[in-house]
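Sequence first, then the predicted structure, then my questions.
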Amino acid sequence: MKSIYAFEDANSKNRMLLGGKGAGLSEMTRLKLPVSSGFTITTEVCNNYYKNKKRLPKNLMVEVSKNISKIEKKTGKKWNSSVNPLLVSVRSGAAISMPGMMDTILNLGLNDQTVLGLAKKTNNPRFAWDSYRRFIQLFGKVVFGVKDEKFDDVLDAAKKKQRAKDDSELDVNSLKRIVTEYKKICEKHTKRKFPTSPNEQLQLAIEAVFKSWMGERAIVYREKNKISKDIANGTAVNVQTMVFGNMGNDSATGVVFTRNETDGTNELSGEYLINAQGEDVVAGIRTGKAILKLRNEMPKLYSELDKACKKLETHFREVQDIEFTIEQGKFYLLQTRAAKMTAFTWCKTSVDFVKEKFISKNKALTRIPAEQLEELLHPIIDKKEVKKFVKLAKGINAAPGAANGIAVFDVRRAIDMCTANPKLKIILVRKVTKPEDVPAFFPSRGILTSEGGKSSHAALVARSMGKPCVVGCSKLKVDYERKKCMADGITIREGDPITIDGSSGNVFVGEVPTIKPKIPMEWPILLSWAQKTKRLGVRANADTPDDAKRARKYGAEGIGLCRTERMFNAADRQGIFVDMIMARDVNQRKEVLKKLLPLLKDDFVQILKAMEGYKVTIRLFDPPLHEFLPSSKNKKVLARAKELEEVNPMMGHRGVRLGITYPEIYEMQIRAVFEATAKLVKKKIDAKPQIMIPQVGSIEELNHIKSIYDNVKSDIEKKYRTKFKINFGTMLEVVRACLTSDELAKTAEFFSFGTNDLTQAVFSFSREDAESKFL
C-alpha cells in the first residue's frame, strides 16, 4: 500500500486511510472543482510513526520530495526559490471530523530568501511579510510548543505603536520587526536557530501533526465523543499548495455552510474576511462578515461559491461545512466535510432533504445522531423573567439554548473546579477559544467569547457538543490576569453568576430563569416516520404528571418506571411524609398516610390519563426512610434519622422489606393506584397501570405483598362493583431474584430489570462511579 496519494489519484471512499479532509479534497478534485494541488500522507504512516517510537518511516521524506516535485511541475512554482517560491499548508485529517483538535501550519516554505521572492513575484511586500509572520507563529506554536500569548504580546505592541485596530492595518516595516521578534521568541524557547530549509520545516511539521493525534485535546475529544480505533485510527497529513486570502482587497477567506447551521434554513450561512487567512476565521482572531454580504461585495465570486455549495451538497446528500479562499479574484475550495449541527437543525434538514428527494425517510431517521436529540430538551430564557435582569452585552448567537453559571476565565481552573464539584455550574469566558481549551468545554454549561464568529472554533465545537455558546461579544473586555471581564461599566469577576443565551446572543448579569424549549415543527413528522418503521417500543421514566405529558408528547409508548418516592418531594407533601416517618406507632402512621393518599391518587389519575391506552409501571416505595428526613437540629428528628440510618443503604432496609415492616405504606400506595384507576374507568378512560415491587429476593417476600394487593383489590372491586385488571410484578435487581425467577414467575405477572442495583450486586461497582472514572 502506498504511503502518499496525490489528490487526483486517491480513492476518496477510503476515509480510514485518507482521513476526512484528504477524502474530501480528493473527491472535490474528482468533481473538477477548483482545488489547489497537493497530496495526502495516509493514516497508516501515522500508526507506523507511533509503532516506530515516534520516528518517521525511512523513505517517507524521499517520497514527500517526489510529490513536491510533481506539484512544482503542475504549478510552475519552485521549492525554496527566491524568484517564484512554492509554499504549502500542512494540515491534519482523521476519518472522523475533530474540529480544531489537531494541528495545522500555513505558509510553510518561507524563509528570509523566499519571502523576498514572494514579495517580488506578487509585487506586494506587505502580503509577503504578513504571511511570513503568520508562518513563524503557527510553526512556533505547533512544532515548538510556544504559547500564543508570547506572539500576541508582540503583535499587540506593534498595533499599539502604529495605532492599528487590527493586523491588516500593519505596514511592511512593522511586519518585518514582528518577524524578527517572533524568531527570537522561538530561538529562546528552543535554544536553536529557526529552521530555514523548507525540507526541514516540512519534516518537522509532518511530525508535529502526527504528534497532535495523541495530544491531550485530541485524546479528550475522542474519549468524550466515543471515537474508537475502528472509527478513526490515526491522522492523515495533507500537504497542499498555498492559496492566499491576504493578498489585498481582492482576496478573502471564509467558512460557509450549505444550510443555516443553527436553524436549518435553506440558505448559505457562514462568514468571510477580506484580506485574511483561513486561521483568522476558524480561530476567531477576527470577527467575520456574514457570508450573504459577499453577494454585494464580490458578486461573481459569490455566484461561484453558491454553485460549488449546491454541487457538493447534492453530491454528498448532506449539509456541508466548506472552507474557501479567494486569491486575487480567483476562487478555491480548501475543504468540505459534513457539517456539525444542532438537534434542531438535524430535524429540519432531515425533513427538508426528504421533501427535496435527496434522501429516503429511513435515511432521514438514521442520519440524526441519537445522543444529540437531548438538545431539544435544553432550556431557553424565560422572556417574562429576563426583564428583571441587566443585559451585560450582545454577541453572536453561535449555538442555541440558554445556560447560567459562575464566570470562570481560566481553562485549567474550570476543569479543576468542576472535578472537585461536578454539580458546579460554570460559564467558560475567554477572549477567543483555542483547540487546547476544549477539555474545559465538557464540564462547562456554556461558552462565551469576546472575539470570533459563527464559524470560529468555539462555535463549531460548542454546536457539536450541544452547549449554548455566544461569540464575538466585542464590547466585552476580558482580563485573564485579573480574572474579570467588563462591558458598559459593569465588571464580572470569577465566581459571579452570568447567563448566556445562545439563541439571541445576549449575555445577562445574574442567573436568569429558564424554561422548556420549543420543539421544531419537523419533530412530529420525524416521529411519525419512526413510528411506521420501528421494531421496538420505548417507554419513558416519568415520576410526575408533567413528566408523563412530556413523555407522551415525545412519542413514549407508556411508562416503564414511575418511581413513587419522587412524588413525595413536592412542597405540599414533604412535611406530611416526614410526619409519617416520625410517627411512633402504626396508628399514628396510618393517620398521616390518609393525608397522602388523595395526593398520590391525584398524581396517578393525571399520569394514567396522559398515558391513556399505554401501560404505566408504578414502582412502590423503594429507598430507605432516613434519606427523606431533612437536615435538622431538632433532637427528635436527629434521633429518628440515627435510628433509621443504613450502613449500606443500597442493600439494607428498603423496597419490599420496608413494605413488610410497614405494610400500611404499601397498602396506601396500592389503594391510591386502584382508586385512580376506578376514577378513570368510570370516565371511560383506558387506564393501564401495573404495580411493581422493588428489591424482591424471594418468593415469600413477593407473596407477602401480593396478599396486601389482593386485599385492596377485593376491597376496591366491592366498593365500585367493577373488576379491575392491574398487573402485579416485580423488579429483577437482586441476584437471588434472577436465580429464582422461575419461582417468582408463579406470582409475578411481569418482570422489569433493575440494572443499576443488579450491576452493583453482580460486579461490585456502582454504575455511576464506573462510568465517570474507569469504564
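Nice, thanks for sending it over.

Every contact and neighbour count from this point should use C-alpha atoms.
OK.

tell me which strands and helices the stretch of helix or strand Val45 belongs to is in contact with?
Using DSSP states H and E, Val45 sits in helix 43-51. Other helices and strands packing on helix 43-51, by 3 or more C-alpha pairs under 8 Å, 6 or more residues apart in numbering; DSSP states H and E, are helix 15-30, strand 235-241.

Find the one among the ones you listed with the highest mean neighbour count.
strand 235-241 (a mean of 29; mean count of other C-alpha atoms under 10 Å).

Grab the longest helix from this protein for me.
Ranked by residue count, the top helix of the chain under DSSP state H comes out as helix 586-610.

Following the chain past that one, name the next helix or strand.
Assignment by DSSP H and E places the next element after helix 586-610 at strand 615-619.

contacting residues for the residue nearest to Arg133 when sequence neighbours are not counted?
With sequence-adjacent residues excluded and distances taken as C-alpha to C-alpha, 6 or more residues apart in numbering, Arg133 is closest to Val179, at 5.0 Å. Going by C-alpha atoms under 8 Å, 6 or more residues apart in numbering, Val179 touches 129, 132-133, 136.

Would you state the strands of the stretch 601-750 of the chain in chain order?
615-619, 688-693, 727-732 (DSSP state E, counting those that start in this stretch).

and the comparison structure, right after this:
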Amino acid sequence: MDNIYFFSGQDRLPKTVDRELLGIRGRQAVEFAELGFPILPGFIIDARLASKLESVDIQRDIKKLLDKCALFVDKKIGDPDNPLLLKIVVSSNLAISNYPTLHNFGLVRSVIDGFARWVGNQFAAHEVLFLVRGMLKIEELLAIAENDTTRLPDVQMQLRNVEGELKQEHPARDALSYMNEYAPYLPLGFFDTAEDQLISALRRISRLLSKDEQNDNDTALMVQPMVYGNYGKDSCSGFFFSRNIVTGEKKLQGEFYREKFNEIGAQGQPIEKIGIDHLKQLEQIAWTLEDRFKEIRQVRFTVEKGKLWLIEQRPVEQKSTQADIKLLLDLASRKVVDEAYIVKAIQPPRLNEILHPVIDFASTKELPKYTGGISGAPGAAIGRVFFSTEALLEAHKVALQKNEDARFILVMPATFADDVKAIEVATGVLSCEGGYSAHASVVARQYGKVSVVAPEMKIRGKKATLGDLSFGEGDYITLNVPYYGEPSVYLGKASLIEPDPKESGLLEYIQICKKFVKHFHVRANADSPRDAALASSFGAEGIGLCRTEHMFFHKDRINVFREMILSDTPAERAAALEKLEPMQRDDFYGIFKAMAGKEVTIRLLDAPLHEFLPHNDEELQAFMAYLEKARGKKPSKSELLARIEALAEFNPMLGHRGCRIAVSYPEIYAMQVRAIFEAAYKLREEKIDVRPEIMVPVVMNASEVKLIIFGKKIEGKNYRGIVEIEEELRNQRGLKPLSYRVGTMIELPAAALGAGEIARYAQFFSFGTNDLTQTTLGISRDDFTSFMPDYTLFDLLEGNPFSTLDPRVKELVALAVERGKMTRPDLVCGLCGEHGANPANVRFCMEAGLDYVSCSSYSVPIALLAVAQAELERTAVKG
C-alpha cells in the first residue's frame, strides 16, 4: 500500500519519499537505517494515512510487513513459544508529544506463558500492565476528545489502578489475571488475537489523531519489534555516549545491564566489559554517528540472545565544552569538517567552562545549598571563610607554613583596591553589594577567581547568613557560578574538577581561531608578568590595559607608597618615589619581556590616593612602625590622621584621580614614566622587541593631554612631560630613540566629544567603557543592582549596561573614533573596559572602526572566538 514504508539496516526508503511526512521519530529511525546499523526493522504509516486507518483496510499489508520484521528478529507474532511483540510510536513533527509510550502489542492470552518462560512471570505481568496503561491513556484521550462523559470516569479510574500497580516493586498478580480485569475497558477482543490487537490499537490511535487539534496532518505512526535484554542468556541492555562527555576522550562511556530489561534496579557494568566483538561493533557505530552528525551522540541498545540491536540515538544535552572541542578537533584533523566549521560550532561564552573548575555534583548531594544572587566571575571554588583581607592573608600565611589547606573565600560587603591582594590568593569572593561590574567581580575575573554577589547576605562581625545558610569565620563553603543559570553557595566542601587548557584542547582550538582573526585583535588586561604570560598563552596580541595602581598594594610596597602620599615636603616625596621606581621598573621589565614583540599599554596611576591609605588601626600602626624605621623618628599619629582625613573625598570616582593626580603631583607620573623607559631600554639592550604604550587616564580635554605628554613652562615653573622625561633619560645614557606611543583613555563623555582635539596629541585611544557607562548614564556600577530589578521589570533599560554596551555609550564611542581619525588617520583605537569579552560588544567594536578589544586574561579566548566568528560572517557576506 502507498504511504506505508518498511525500513531496516538493509532496506532504504526511496529518495522520493517526503521525510516531513514521517515525523521526528520516523526520520530518526530512517537515518539510523540508512547508516546500515543493526536497527530494529519496522514500518512507518506516513502522515497522509495515519489519521485515516479506520476507513482503510490495512490488515493484509500489516501482515506482510510483520512477516518481514519476523525474519530479522527470529520471532513471529502470535507464536505461543517465542512471540514477536511490537511498539507503536506516535511520530509527530513536534519536539514534545502528549502521546503515551505504547509497548508490547502482540501480548495476548495465547502467548503469555511462552513469553514468561523467557523473561519470568513477574516481568510478563509487568509488561501486560505497561501495555494496558498505554492503551487506557489512549482511551482516556479519546473520551475527552469525543466528550464521552459516560465512559471517561471508568477509564480514568482504571488508569489510576494500573498506575498504582506499576508503582509497586513487583506486580501483585499474574499476567492473565490483569488481562481479564482490564479487557472490558479496551477495544473488543483486545487480548484474543495478536495481529488483531495491533490493528485495533492502530485504528484507535488513528481515530484519536483525526480529532487532535495539534495534528496538522503531519503525524505519522511507526511500528517496530520489541527486544529484551532479559530474554534468556547472552542478553543485556545498555547505553553509551560516543565519547567521554566530560573529558572528550575518544572512548565509549556508558554501562550495560546483563540479563536486565533496563537500568532500573540493575547493577551496571562499564561498557568496555561487554565483550570484544560487541565493543568493536559499538565503537564503529559511535564514531560513524559522530562523523555523520558532527556531535557527541547517546545510543541505547539491547542485546537479545547474543544479537545486538540499536534502540535509539540522540544528541547529548549534558556534555562539557571540553568534550565538544575535543570532538571538533578530531573531526577537523581527519578532514571530516574544515576549520571554519569548528570555529562556528562553539558559542563564545561556553569557553568559560573550560577556563575554570567545575563542581563534581555527586559530592554536593548532602550539602545545604543556597541558589540565587548575581554571577560575578564564573567557575567553582572551595575554601574557608574570612571576612577581611587582613584575616585572610594571615590565615593564608599560616596555612602555607603548616602545609595545611590554603583555600579561602573572601566574604565582604564589597571590596576595594586594597583587597586585591586577598582576592589574588583566595579561591573566590562572596560579596553582597554591587553586581557583575562590582570591584570584586572585575578583579576576580582578572585573576581567574570565582565571584558571587548575593544581595540577600547579611554579615554581622564574623558571622554571615544567606538564605537558610549560616556560616562563620573558618567554615568551609563552596561557590558554584555557571555561565548559564543561577549561582549557588553550598555549606561545606564539595569536590572540584580542575581545568587543564592544554589537555582540554583549548590552546589548539585558540590557534585555529586565530587563523581567522586578521583585521581586529584581542589584547589582555594584565598587571603582572604572570598575567601577561597567561594572556599570551591564551592568544592575546599584547596588553591593552596594565593598571599600575594594583602594583602598589603588595605588602613590600604599600607602606612606601603611603609614605609618598603623606609626605610633608617634596623632598620626602621624592625619597619615597626613589624607593618605588626600581620596583616599578622590575614590574614593567617582566611584563614587557612576557609580551615581547607585542604592544603593552601601561596606564599611569588612576585610583584616588585615599584608596591607598590605612583603613583601620592595625594598618595605621604598621605604617607608623615603618615610618619610624625609615626616618629614624616616631611619627605623630594625630598628624597622620589629619592628613588622611584631608585626602578623603566625597565622590572619589569624579575626584582627585587619574591625570588630575599628575597635575598636582607630577613627580608620581615622572617616576612611572622613567621606570617604563628604564625597563624598555634594558630589554632592547638584550635584543628583545619592546613596544611600550603609555596611557593617560581620566582626561576631559586636550589641554590635559598636551600638558602631560609635552609639558609646559609657566610663571617660572617647568612641568616636565612624558616626551621630555624620555629624552632626558635617553640622553643621559647615550641611547638611540625607542619607538613608543602615548595615548589616552576615553572614559568621560567630554573626552569622547572632544576626541578630535585630543587626537592632536594622543596617538591612540583606549575606551574605558566601565567609567564611560557610569558617567554617561549617571549610575554607579557598584550600586546599580539595588534598583536594576525595578528597571528590568518596567523595561526602562535594555539589559545590564555594565555587561552589554548601552546605545548612548556606543554612540559616544563611534563618535570619538570618527572625530579622532579625522584628526589623526593612523589613530589606534581599542576598548579595555570589562565589556571587552562580550561577543555583542566585540561585533560593535569591529563595526565602529576600533582595532582591538582588551579583556581579562581568562576572557581572551572568548573574545578571540567572537572575533573569528564575526570575521567569518563578514567574509561570507562579501563572498
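All right, it came through fine. Being a predicted model, the structure only gives us computed values, none of them experimental.

tm score of chain vs chain?
The TM-score (TM-score structural alignment, normalised by the length of structure 1) is 0.60; 595 aligned residues with a C-alpha RMSD of 6.0 Å.

Could I get the strands of the stretch 601-750 of structure 1 in a markdown table, plus columns for mean neighbour count and distance to Ile498 of structure 1?
Formatted as a markdown table, the strands of the stretch 601-750 of structure 1 follow (neighbours: other C-alpha atoms under 10 Å; distance: least, C-alpha to C-alpha, whole Å):
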| stretch | mean neighbour count | distance to Ile498 of structure 1 |
| --- | --- | --- |
| strand 615-619 | 24 | 40 |
| strand 688-693 | 24 | 44 |
| strand 727-732 | 22 | 44 |
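
Relative to Tyr272 of structure 1, which of the ones you listed is closest?
In terms of C-alpha to C-alpha, the element of the strands of the stretch 601-750 of structure 1 nearest to Tyr272 of structure 1 is strand 615-619, at 53.8 Å.

Show me what the closest one is packed up against.
strand 559-563, strand 688-693.

what about stretch 361-369 of structure 2, how long is it end to end?
Terminal residues of stretch 361-369 of structure 2 lie 12 Å apart, using C-alpha to C-alpha, to the nearest Å.

Tell me the buried residues in it?
364, 369 (16 or more other C-alpha atoms under 10 Å).

Equivalent analysis for stretch 176-185 of structure 2, please.
Buried-residue list, stretch 176-185 of structure 2, by 16+ other C-alpha under 10 Å: 176, 178-179, 182, 185.

quick check, nearest of the residues you listed to Asn104 of structure 2?
Once C-alpha to C-alpha is applied, the member of the buried residues of stretch 176-185 of structure 2 that ends up nearest Asn104 of structure 2 is Met179, at 12.9 Å.

Just to check, that closest one is in contact with Val128?
Yes: using C-alpha atoms under 8 Å, Met179 of structure 2 is in contact with Val128, at 7.2 Å.

Redo the contacts of Val179 of structure 1 as TSV? Include secondary structure and distance to Glu72 of structure 1.
Formatted as TSV, the contacts of Val179 of structure 1 follow (DSSP: H, G, I helix; E, B strand; the rest coil; distance: C-alpha to C-alpha, whole Å):
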residue	secondary structure	distance to Glu72 of structure 1
Trp129	helix	23
Tyr132	helix	21
Arg133	helix	24
Ile136	helix	23
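
Dump the residues you listed to CSV, plus neighbour count and distance to Lys636 of structure 1.
Output for the contacts of Val179 of structure 1, formatted as CSV (neighbours: other C-alpha atoms under 10 Å; distance: C-alpha to C-alpha, whole Å):
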residue, neighbour count, distance to Lys636 of structure 1
Trp129, 26, 80
Tyr132, 25, 77
Arg133, 24, 74
Ile136, 27, 72
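
ok, now how distant is Leu373 of structure 1 from Val220 of structure 1?
From Leu373 of structure 1 to Val220 of structure 1 the distance is 22 Å (C-alpha to C-alpha).

same question, Phe358 of structure 1
Counting by C-alpha to C-alpha - Phe358 of structure 1 and Val220 of structure 1 are separated by 35 Å.

now swap in Asn238 of structure 1 and tell me
Taking C-alpha to C-alpha, one finds Asn238 of structure 1 at 23 Å from Val220 of structure 1.

Glu297 of structure 1 too?
Counting by C-alpha to C-alpha - Glu297 of structure 1 and Val220 of structure 1 are separated by 41 Å.

Of the buried residues of stretch 176-185 of structure 2, which is the nearest to His356 of structure 2?
For those, the nearest to His356 of structure 2 is Tyr178 (55.3 Å; C-alpha to C-alpha).

State the helix or strand in which the closest one lies.
Here Tyr178 of structure 2 is assigned to helix 175-182, by DSSP H and E.
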